[in-house]
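*Asks:* Sharing a model that was predicted from the sequence below.
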Amino acid sequence: MTVQDLAEAIEVNPKTVERWITQGKVPYRRHQYATASVLKVEVTTLWEDSRMVDSATDLSKAEIVTVYPHRHMVPTGLWREIYGRATSHIDVLVYSGLWLSEDPLFHDLLKTKTQGNAQVRILLGDPDCAAVKQRGIDEGHQIMDGKIRNALMNYRPLFQSHPDIGFRLHDATLYNSLFRADDEMLVNTHVYGIGAYMAPVLHLRRLPGGGLFDTYANSIEQTWGGARQVTEHDLTGA
């Protein structure tokens, strides 16, 4: 692996990596863990840093790539970028995620990923369940069920043409919308009184031994396990 390869993998400037190597500079803790993860070695193999506390708390902090104060401030291409890097797991856990269902490039990406044997799962809220009704009230409107039905209509061509894409409806109370791509995840928090587009988003990258990413990933698994299959009736109302 070259300096350029490592820099791109952990999202730092190549000159920064060069300073670690040639000048003995000690990276920030999150970069230490990220580098060790990419190189598949223990952090202590690379750095004996007295400032480094090898604990679950430090690892979990290191899993946070960045935090955006509002979803609309997330770079437009980041959603497709992290899903584009995925090779094994693509998950979307939302109530409606209408904005994503309206993106034709996202649809094309999902088609490509299923051809590469990635597991693709889309979890939407059951438009008739109590949790969906309450979320609409919490956001200051009562149209969440309609947004979900619109998203289902948008996904109908994928549902019919690509049976390998898993579609399910859940009745869970969500405290976050989760967008997982292998070991990366965007966590869109839910805040009472505002829509999700105004709420903060955490960009996470899983590190061995860290617990933050896995906590959210386990939430996806539990919700998927309790959700029901989408039917043609859900898509058409007929």
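*Replies:* Structure received. Numbers count the residues shown, from 1 in each chain.
*Asks:* Going by C-alpha atoms from here, please, whenever you check contacts or count neighbours.
*Replies:* Fine.
*Asks:* Contacts only, for the spatially closest residue to Gly193 that is not a sequence neighbour.
*Replies:* Once flanking residues are discounted, Gly193 sits nearest to Glu139: 4.8 Å by C-alpha to C-alpha, 6 or more residues apart in numbering. Residues in contact with Glu139 (C-alpha atoms under 8 Å, 6 or more residues apart in numbering) are Tyr192, Gly193, Ile194, Gly195.
*Asks:* can you give me the strands in this protein?
*Replies:* Along the chain, the stretches classed as strands by DSSP state E are 64-68, 89-93, 119-125, 166-170, 176-181, 184-189, 201-205, 228-229.
*Asks:* Let me have the ones you listed in a markdown table, adding mean neighbour count as columns.
*Replies:* Formatted as a markdown table, the strands of the chain follow (neighbours: other C-alpha atoms under 10 Å):
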| stretch | mean neighbour count |
| --- | --- |
| strand 64-68 | 16 |
| strand 89-93 | 22 |
| strand 119-125 | 22 |
| strand 166-170 | 22 |
| strand 176-181 | 23 |
| strand 184-189 | 24 |
| strand 201-205 | 22 |
| strand 228-229 | 14 |
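*Asks:* measure stretch 93-102 end to end?
*Replies:* This stretch, stretch 93-102, spans 16 Å end to end (C-alpha to C-alpha, to the nearest Å).
*Asks:* Take this one as well and set it beside the first:
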Amino acid sequence: MTNDRLRDALLRQGLTPDTAAEAIRVDAKTIERWITKDRTPYPKHRHALAALLRESESFLWPDALGPERAAEVATSEVVAVYPHRHEMPREVWSRLIDSAANQLDILVYAGLFLTENHKLIKTLRAKAQAGTKIRFLFGDPDSLNVTSRSKEEKIGPEAIAAKIRNAIFFFQSLSDEPGVELRLHETTLYNSIYRFDSEMLVNTHVYGLMAAHSPVLHLRQLAGGDLFDTYADSFNSVWGDSKPLPSELLTRRN
């Protein structure tokens, strides 16, 4: 049995067994065995290779960590827990947005609170032009799940749909910027997800409460961890089922 994940990760980074072996100071034949015979490296080599490939150990070698150790690493991935999103320090958001250099992902229904940052459009545009990949996922304002969530929060059946349209109006000027994608999803949103490279904020959703009043997990990705990757995979699943913004939602300002 071959380790196809390891093989693909090497290819994505433009590496060969020889160049990877040189980078982490092992024999190239050793890396070949890790691939072709699905051998599991020693921990120090797993750490080094995962860092080189920018992948988690749990992805490259799913069975390498026992349940207890995996739980310990997951705990270490939690930087902070905030009981309510509205109580989070503004500097946390500012630092995470400013620090994102490669990937910035946002999964929300509306995320209208983000528009309170009057410099955000300028900041995101500059990041996109510098090479940061930015992906926005907004709830489809016409979907049943958005209507249901609005009713659950007891703010009226159309309230969240209106917030979504307002948020899209705010961010629409980025829609033609290379490196920025704005899309719609129709999923039941169990968590809002905000990813900034290897850090993430997960705003849990609680029945009957607005997202602003619900808890937030601050996560930082670790090579041997699985918690961060669980939410990252969730974002990618929603992205895979999403659709482009329809033209009627992209009404340009005069």
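*Replies:* Nice, thanks for sending it over. Quantities reported herein were computed from a predicted structural model and do not represent experimental measurements.
*Asks:* separation between the spatially closest residue to His45 of the second structure that is not a sequence neighbour and Lys44 of the second structure?
*Replies:* In space, His45 of the second structure comes closest to Ile24 once its chain neighbours are excluded; the distance is 7.2 Å by C-alpha to C-alpha, 6+ apart. To Lys44 of the second structure, Ile24 of the second structure is 10 Å away according to C-alpha to C-alpha.
*Asks:* Between the two, point out the one with more neighbours.
*Replies:* With neighbours defined as other C-alpha atoms under 10 Å, Ile24 of the second structure and Lys44 compare such that Ile24 has more, 16 against 9.
*Asks:* Determine which residue in the first structure is aligned with that one, please.
*Replies:* In the first structure, no residue is paired with Ile24 of the second structure according to TM-score structural alignment.
*Asks:* related to what we said a few turns ago, what's the closest of the contacts of Glu139 of the first structure to Glu8 of the first structure?
*Replies:* Using C-alpha to C-alpha, Gly195 comes nearest to Glu8 of the first structure of the contacts of Glu139 of the first structure, at 33.6 Å.
*Asks:* counterpart of that closest one in the second structure?
*Replies:* So, by TM-score structural alignment, Gly195 of the first structure is matched to Met210.
*Asks:* What residues does that match make contact with?
*Replies:* Glu153.
*Asks:* Apply 10 Å and report the result again.
*Replies:* Shown in contact with Met210 of the second structure (C-alpha atoms under 10 Å, 6 or more residues apart in numbering): His84, Arg85, Arg149, Ser150, Glu152, Glu153, Lys154, Ile155.
*Asks:* What is the longest helix of the first structure by residue count?
*Replies:* helix 144-161 (DSSP state H).
*Asks:* buried residues in that helix?
*Replies:* 144-145, 147-156, 158-159 (16 or more other C-alpha atoms under 10 Å).
*Asks:* go on, stretch 195-215 of the first structure?
*Replies:* 195-208, 210-214.
*Asks:* ditto for stretch 110-128 of the second structure
*Replies:* For stretch 110-128 of the second structure, by 16+ other C-alpha under 10 Å, it's Ala110, Gly111, Leu112, Leu120, Ile121, Leu124, Arg125, Lys127, Ala128.
*Asks:* wait, isn't Ser76 of the second structure in contact with His218?
*Replies:* No. Using C-alpha atoms under 10 Å, Ser76 of the second structure makes no contact with His218, being 11.1 Å away.
*Asks:* returning to that earlier point: can you check the contacts of Glu139 of the first structure and name whichever has the most neighbours?
*Replies:* For the contacts of Glu139 of the first structure, neighbours tallied by other C-alpha under 10 Å; top is Gly195, 17 neighbours.
*Asks:* Can you give me the distance of that one to Ile64 of the first structure?
*Replies:* 23 Å.
*Asks:* do the same with Val94 of the first structure
*Replies:* 21 Å.
*Asks:* Distance-wise, check Val146 of the second structure relative to Ile121 of the second structure.
*Replies:* 25 Å.
*Asks:* ok, now Phe171 of the second structure?
*Replies:* Applying C-alpha to C-alpha to Phe171 of the second structure and Ile121 of the second structure gives a distance of 7 Å.
*Asks:* Between the two, which contacts overlap?
*Replies:* Between them, Phe171 of the second structure and Ile121 share the contacting residues Thr115, judged by C-alpha under 10 Å, 6+ apart.
*Asks:* For burial, what's the neighbour tally of Ala100 of the second structure?
*Replies:* Ala100 of the second structure has 20 nearby residues by other C-alpha under 10 Å.
*Asks:* which one in the first structure is aligned with it?
*Replies:* By TM-score structural alignment, Ala100 of the second structure lines up with Ala86.
*Asks:* How about Tyr194 of the second structure?
*Replies:* Match for Tyr194 of the second structure (TM-score structural alignment): Phe179.
*Asks:* Do I have it right that its match meets Glu81?
*Replies:* No. Between Phe179 of the first structure and Glu81 there is no contact under C-alpha under 10 Å: 12.0 Å.
*Asks:* Can you convert the strands of the first structure into CSV and add a column each for distance to Thr35 of the first structure?
*Replies:* As requested, the strands of the first structure are exported to CSV (distance: least, C-alpha to C-alpha, whole Å):
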stretch, distance to Thr35 of the first structure
strand 64-68, 13
strand 89-93, 22
strand 119-125, 27
strand 166-170, 34
strand 176-181, 19
strand 184-189, 15
strand 201-205, 12
strand 228-229, 40
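*Asks:* Any idea which of those strands gets closest to Leu39 of the first structure?
*Replies:* strand 201-205 (15.0 Å).
*Asks:* Aligned counterpart of Phe159 of the first structure in the second structure, please.
*Replies:* That one, Phe159 of the first structure, aligns with Ser175 by TM-score structural alignment.
*Asks:* try Gln115 of the first structure
*Replies:* In the second structure, Gln115 of the first structure lands on Gln129 (TM-score structural alignment).
*Asks:* what about its match, how many neighbours?
*Replies:* Gln129 of the second structure - counted by other C-alpha under 10 Å - has 13 other residues nearby.
*Asks:* Next: Gln142 of the first structure.
*Replies:* Other residues close to Gln142 of the first structure by other C-alpha under 10 Å number 15.
*Asks:* That one contacts Ala130, doesn't it?
*Replies:* No. With contacts counted by C-alpha under 10 Å, Gln142 of the first structure stays clear of Ala130, the gap being 11.8 Å.
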